[in-house]
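Undergrad: coordinates for the following, if possible.
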Amino acid sequence: MNNAATLPETDATRLDALRARLADDPSGVLEILAHEYGVSMKAVIECLPETCRTLVAGAQAEAALLDIAAWGAVTVLVHTQDVILECKGPLPAGRIAHGFYNIGGGSPVSGHLRLDRCQTIAFVRRPFMGAESYSVNFLNAEGEAMFKVFVGRDEKRVLLADQVERFGALRDRLAAAGAVA
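TA: Reported below is the predicted structural model:
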């Protein structure tokens, strides 16, 4: 399937086709699948098998980022139609000021995040390019990705075990808080 025009006409049929595709193979670039199926990134994530995803309320974004700040070097990724931008390094703890969550201070990862726009946080664990992948996806009210944070890898491209453990603990803690998106 190359574009939304070749897909079944109804949303339900399109989502069923996407669920079947992801049940068969949950790998692939989620943003490309969203474009191909004519749905939001959140819809793609919701179509992943349940074992691959946990969604929590975006109101917990600051708590998630403060926790991730203690993980060490991660990969922060922003994916638009025109660019996939990756930055590897520790995610500094930030603070709210002037309407943004501001991060910076000695790390290659810095910037200003509109956390008030984060509606959903999706914890995603799935295969990608032949390897297991763990990401925390921050999604806006339109269901599109604001940015993603991936668990780091060592020099042999093996996931960092302590970060995998921290990922699971953060996911479970935020999901248990009861504010599921």
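Undergrad: C-alpha only now, for contacts and for neighbours.
TA: Fine.
Undergrad: report the buried residues of the strand or helix carrying Cys87.
TA: Counting by DSSP states H and E, the element that carries Cys87 is strand 84-90. For strand 84-90, burial by neighbour count (16 or more other C-alpha atoms under 10 Å) applies to 86-90.
Undergrad: could you find the closest non-adjacent residue to Val136?
TA: Spatial nearest neighbour of Val136, excluding adjacent residues (C-alpha to C-alpha, 6 or more residues apart in numbering): Phe123 at 4.7 Å.
Undergrad: my read is that neighbour is in a strand, agree?
TA: Yes: assignment of Phe123 by DSSP: H, G, I helix; E, B strand; the rest coil places it within a strand.
Undergrad: count of neighbours near it?
TA: Number of residues near Phe123 (other C-alpha atoms under 10 Å) recorded here: 25.
Undergrad: which residues touch it?
TA: For Phe123, the residues meeting the contact criterion (C-alpha atoms under 8 Å, 6 or more residues apart in numbering) are 53-55, 134-137, 171.
Undergrad: to check against the first, give me the structure of this:
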Amino acid sequence: MALTPAEVVEQHSELSVAQLAEKAKCSEAEVVELLPQEWACWLPTEQLQWLMYDLPSWGPMTTIIQVAGSVFEIKDNFPSGKPGHGYYNLMDKQSHLHGHLKLDNIASVALISKPLRGTESYCFQFFDDNGSTIFKVYLGRDRKRVLLPQQVERFELLKQNMALTELENQQ
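TA: Next up, the predicted model:
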């Protein structure tokens, strides 16, 4: 008998969101919906532009783009940019990451802080309207692979603010 997506998430929580989605035969966004509240929350879509402006101030992080089974990692500060011609144009000469984000195609952003293969992990995960991941931005680590504490603090504060906002909206 096949497991439901909720059972897959519960029984295999050590897996990545992508692995859970594959195993549960659902979208990655659906997996995030099933994660415990302490592991994931959603950024209101109206705050997407703010996040794009804020991420460059966080310091070095790892941006991950997965395409057709390949995984590309860029370890650098998330670049600053500005809107133009229907895109958010990444144009920071100090960063190795350049390109053009179609913000209209980003339907949701999750803040995920769940263990990954036994290691503490924090990321912003950007989804399209089908629940597929467009890209992820993981918090940075030092040379000993320890998460940067100032980034973890900012991330947790942002998650707390999202939880408070959601609570206020329910009342």
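Undergrad: and the TM-score between them?
TA: A TM-score of 0.87 describes the superposed chains when it is computed by TM-score structural alignment, normalised by the length of the second structure; 167 aligned residues with a C-alpha RMSD of 2.1 Å.
Undergrad: quick one: map the residue nearest to Val136 of the first structure onto the second structure.
TA: Residue mapping for Phe123 of the first structure onto the second structure gives Leu111, with TM-score structural alignment as the criterion.
Undergrad: same thing with Val29 of the first structure?
TA: Alignment note: Val29 of the first structure maps to Ser16 in the second structure; criterion TM-score structural alignment.
Undergrad: list the residues that contact the residue nearest to that match when sequence neighbours are not counted.
TA: Closest residue to Ser16 of the second structure apart from its sequence neighbours, by C-alpha to C-alpha, 6+ apart: Leu116 at 6.0 Å. With contact set as C-alpha under 8 Å, 6+ apart, Leu116 of the second structure has these partners: 14-16.
Undergrad: the counterpart of Phe150 of the first structure in the second structure: how many residues sit nearby?
TA: Alignment note: Phe150 of the first structure maps to Tyr138 in the second structure; criterion TM-score structural alignment. Each residue near Tyr138 of the second structure was counted by other C-alpha under 10 Å, and the total is 21.
Undergrad: what residues are up against Tyr138 of the second structure?
TA: With contact set as C-alpha under 8 Å, 6+ apart, Tyr138 of the second structure has these partners: 61-64, 121-124.
Undergrad: would you turn the residues you listed into TSV with neighbour count, secondary structure and distance to Lys25 of the second structure?
TA: What follows is those, written out as TSV (neighbours: other C-alpha atoms under 10 Å; DSSP: H, G, I helix; E, B strand; the rest coil; distance: C-alpha to C-alpha, whole Å):
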residue	neighbour count	secondary structure	distance to Lys25 of the second structure
Met61	23	strand	30
Thr62	19	strand	27
Thr63	22	strand	25
Ile64	18	strand	22
Ser121	19	coil	23
Tyr122	23	coil	24
Cys123	22	strand	22
Phe124	23	strand	22
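Undergrad: and those as JSON lines, adding distance to Met1 of the second structure?
TA: Formatted as JSON lines, the entries for the contacts of Tyr138 of the second structure read as follows, by distance: C-alpha to C-alpha, whole Å:
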{"residue": "Met61", "distance to Met1 of the second structure": "41"}
{"residue": "Thr62", "distance to Met1 of the second structure": "38"}
{"residue": "Thr63", "distance to Met1 of the second structure": "37"}
{"residue": "Ile64", "distance to Met1 of the second structure": "34"}
{"residue": "Ser121", "distance to Met1 of the second structure": "32"}
{"residue": "Tyr122", "distance to Met1 of the second structure": "33"}
{"residue": "Cys123", "distance to Met1 of the second structure": "33"}
{"residue": "Phe124", "distance to Met1 of the second structure": "34"}
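Undergrad: tell me which residue of the second structure lines up with Ala63 of the first structure.
TA: In the second structure, the residue paired with Ala63 of the first structure according to TM-score structural alignment is Trp50.
Undergrad: please consider this matter closed, and thank you.
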